[in-house]
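J.: kindly return the folded structure for what I paste below:
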Amino acid sequence: MPLSDTALRNAKPRNAPYKLYDAEGLFVIVTPAGGKWWRLKYRFGGKEKLLSLGTYPDTGLKEARGKRDEARKLIAQGIDPSAYRKESKAINTAAWQDQGRTFESVAREWFGKKYIAWTPGHQKKILSRLENQLFPYLGGRPFSTLDVADYLAAIQKAEARGAIETAHRLAQLCGQISRYARIVGIAKHDVAAGLTEALTPVRTKHYAAITSPSDLGHLLKAIDSYHGEPAICHALRILPYVFVRSGELRGATWKEVNFDAAEWVIPPERMKMRRPHIIPLAQQVVRLLHSMRDYSNTRSLIFPSSFSSSRCISDMGLLNALRRMGYGKEQMTVHGFRTTASTLLNEQGYNRDWIEAQLAHAERNAIRDAYNRAEYLPERRRMMQEWADYLDSLCLAHQLQ
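T.: So this is what the prediction gives:
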């Protein structure tokens, strides 16, 4: 009796595989794991053979019967459907190879589509991963011939040397390129999907940060007493007040600062989330910026490097200053000022949305995000001045000790 969709849906797994027959050699194997595999039994050249026709329900009953009928037509013409399938696959693969599209050519094409939306730093980072860690192993290979094992072999070289996070980044990069290739018709399948499942999980890293008011006061006193390169000193004194990302502060230019409005507007190309960010400037920050003008002179950068006026100070310069003050990597980091501010402002009862907006964290709801940026500016302005006054009080308390 031929199969029905109801019988297929209701077929339950058993301890051992079993078969459900349809007609003319078509049947389904039901596995103990619950899989339902279509097979066609036929004879060719005096031998009994099996042809895989897909899985149910991805391949429905009607589609499976259609595939069976196509196979039987080939048999009637003296053609083995299994051999025909292999030959067709080989021809298709050769056709893709004839296009001459290597992994490197496809990756560079993908990069050319995407880079315009990235910061220069991110562009350089992605290109470096491609040229130094993927192209040496995959670059010259025809794209259509690559399979998951090829991608894993390249990615796991980073994993083998202990660079687990880098391996995950490379897996994501391969996945994006493979997905692009499929969408634009360069490849038939996205074979690089899900590569991270085969990698060692990344341990979440937390930046060391001081969250005790007393310890923060001690740090602020140390920063205030620190003597070194003027740009480093001023940057470290300003950073606790504004708690932006290190690169956003170090790359600041004078044209971004509006002294009349007491605002610093970071343009989207310098922001991680690619959107402008308004930072209300407390009186203390305005004074420090005016002081910094005496050192930067006519240069466009607020914190120019002592080695080159066209380059800003480095993140390592700020970090080394903290280390010279006696703060090890387990105590405080440059990025830690963001955690410090977030923790203490939340503890003091400030509105979480104000804090998140000031940290320039991504808002999942784009409409709400635009609303927040406009609506919370007066509240953030008050919060930032009160925060600056609070920091001064902590520093003063330690100076009086």
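J.: for the rest of this, base every contact and every neighbour count on C-alpha atoms.
T.: Will do.
J.: tell me which residues touch the closest residue to residue 251 other than its chain neighbours, please.
T.: Nearest residue to residue 251 in three dimensions, chain neighbours excluded: residue 312, at 5.9 Å (C-alpha to C-alpha, 6 or more residues apart in numbering). Taking C-alpha atoms under 8 Å, 6 or more residues apart in numbering, we find residue 312 in contact with 250, 251, 301, 303, 304, 305.
J.: one more to put side by side:
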Amino acid sequence: MMHSIIYNLCEGDVALTDSWLRSVLGKPTDKMITKSDRDGLSVRVTPKGKIIFQLRYRWNGKADRIDIGTYPATGLKEARDIALFYRSELEQLRNPKVVKQTKIETAITAKTIEGVLRDWWETAVKNKHVNDKDVLRGFEIHIFPRIGKIPHDDASLHIWLSLLEDIIKKTPATGGKLLQYIKLAHKWGCRRGIIKNSPLMEVTVSDLGVKSNQGDRTLNDNELRLLFSIIDNPSYSLRNKCLIKLCLLFGCRVGELIRAKVSDFDLDSRVWTVPPENHKSGRKVKKPIIRPIIEPAAELIRDLVFLGEGSDYLMPSPSGGHIHKGGHVYICESLNNKMASQLKDYVKWSIHDLRKTMRTGIADLTMPHVAEIMLGHKLLGVWQVYDKHTYLDEQREAYEKWWDKLTKIVYHSPSQKYPA
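T.: Got it, this is the predicted structure:
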């Protein structure tokens, strides 16, 4: 046989024991001591008393050996298990020395959790997703500081769940989104052979105690009246009021407003153009969303332009760019706390629920395909092939009817001069 373990425990020899290993550990000797065990395992004791476990074997007819650990960092039982592992590799015609070197190189080049998530973001998300920077920021805040340096394939399901459950206790929505992004990154990494496992693949947000209200939460008339009474108060932030009302009026995604530049709003032609890079499907369809601006919306936009003091952005940050998307979470949280103190059995809402409220509110005011265009949705079926019309007039009529309907609910009379 070309490849074999060298068995040199001769009759009369005694297998290694912990007591013998302890007796020679750290004891200076005049010469190198070699003592055999079984399955090709042996130890070398240096003149300084260092004990090295070795595996001796033959490969291609030649004797060879590899170090497999030092005592006591590697115990006798563990050394025997490692020797059996390499014996199995040898029987599968794999050279133990090559197997060991491969394991070392794999460990050195192993992707950390941070490395995997960053690679996925750079390859699959950056400049391809409207919220690309928010995705990375979520990792940088919640994931990288705590477990980012751990080799990905060494991270157990318990490590992931402990982290996500801690996040969900504070911000359930954030934890749910992070789970979604991490699972996508794991799937991407496995397909490319970058990682070997995807521990969260079978985990759902409901497993983590996050209740989804997808499609359920809209604000009723009493809640809308209370919401407007809070944000109409002169002491309330004008910018936050404009943000809430524009989201409710247009039914737009909050990111479309937060990223908007003043130049996107043509108040002479009364048209808001949402560029492809600012809306969810824009980078795929490469088309803008075109919305008409009715007078109540124009007043809110003028207020924001005034507050921006010449900024290019409709809602600028102190640093000069647009405000960070996550800022709206705190606005909604504050409003929810105020509303919850005044309403029984109150259920919190998110900024996206204003969009649902608007869609529900216009259901009986316009045709379904016009409502979908107002939301920035892509038309389905033959509509998307043959219908390239922007329906600006139909949208404008629907927005006016919707704001009249809303002001009747909130102020008990339509078309008030005080829309903001």
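J.: hmm, back to that, now the two most distant members of the contacts of residue 312 of structure 1.
T.: Within the contacts of residue 312 of structure 1, 251 and 305 form the most distant pair, 10.5 Å apart (C-alpha to C-alpha).
J.: any buried residues in stretch 329-336 of structure 1, and which?
T.: Residues 332, 333, 334, 335, 336 are the ones in stretch 329-336 of structure 1 that count as buried (16 or more other C-alpha atoms under 10 Å).
J.: can you check stretch 254-271 of structure 1 too?
T.: Buried-residue list, stretch 254-271 of structure 1, by 16+ other C-alpha under 10 Å: 254, 256, 257, 263, 264, 265, 266, 270, 271.
J.: which residue range of structure 2 does that stretch align onto?
T.: Using TM-score structural alignment, the residues of structure 2 aligned to stretch 254-271 of structure 1 are 262-279.
J.: what's the offset of that stretch from the middle of its chain?
T.: Mean-position distance between stretch 262-279 of structure 2 and its chain equals 30 Å (C-alpha atoms, centre = their mean, to the nearest Å).
J.: now the end-to-end length of that stretch.
T.: 16 Å (C-alpha to C-alpha, to the nearest Å).
J.: repeat for stretch 260-267 of structure 1
T.: Terminal residues of stretch 260-267 of structure 1 lie 18 Å apart, using C-alpha to C-alpha.
J.: picking up where we left off before, for residue 39 of structure 1, state which of the buried residues of stretch 329-336 of structure 1 is nearest.
T.: Nearest to residue 39 of structure 1 among the buried residues of stretch 329-336 of structure 1: residue 335, at 58.9 Å, using C-alpha to C-alpha.
J.: what do we get in structure 2 for the closest one?
T.: Alignment note (TM-score structural alignment): residue 335 of structure 1 maps to residue 352 of structure 2.
J.: residue contacts, the nearest residue to its match once chain neighbours are set aside?
T.: Leaving aside its sequence neighbours, residue 352 of structure 2 sits nearest to residue 253 (C-alpha to C-alpha, 6+ apart; 6.9 Å). Taking C-alpha under 8 Å, 6+ apart as the contact definition, residue 253 of structure 2 lies against 247, 279, 352, 355.
J.: so what's the last one closest to, chain neighbours aside?
T.: Nearest-residue entry for residue 355 of structure 2: residue 251, 4.2 Å, with adjacent residues in sequence omitted and distances by C-alpha to C-alpha, 6+ apart.
J.: so that neighbour makes contact with residue 360?
T.: No: between residue 251 of structure 2 and residue 360 there is no contact under C-alpha atoms under 8 Å: 10.1 Å.
J.: between those two, who's got more neighbours?
T.: Comparing residue 251 of structure 2 with residue 360 by neighbour count (other C-alpha atoms under 10 Å), the higher total belongs to residue 251, at 23 against 14.
J.: that one -> structure 1?
T.: By TM-score structural alignment, residue 251 of structure 2 lines up with residue 243.
J.: check contacts around that match.
T.: Residue 243 of structure 1 touches 337, 338, 341, 359, counting by C-alpha under 8 Å, 6+ apart.
J.: between the buried residues of stretch 254-271 of structure 1, which sits nearest residue 296 of structure 1?
T.: Residue 296 of structure 1 lies nearest to residue 254 out of these, by C-alpha to C-alpha, at 9.7 Å.
J.: look up how far residue 157 of structure 1 lies from the closest one.
T.: Distance from residue 254 of structure 1 to residue 157 of structure 1, counting by C-alpha to C-alpha: 44 Å.
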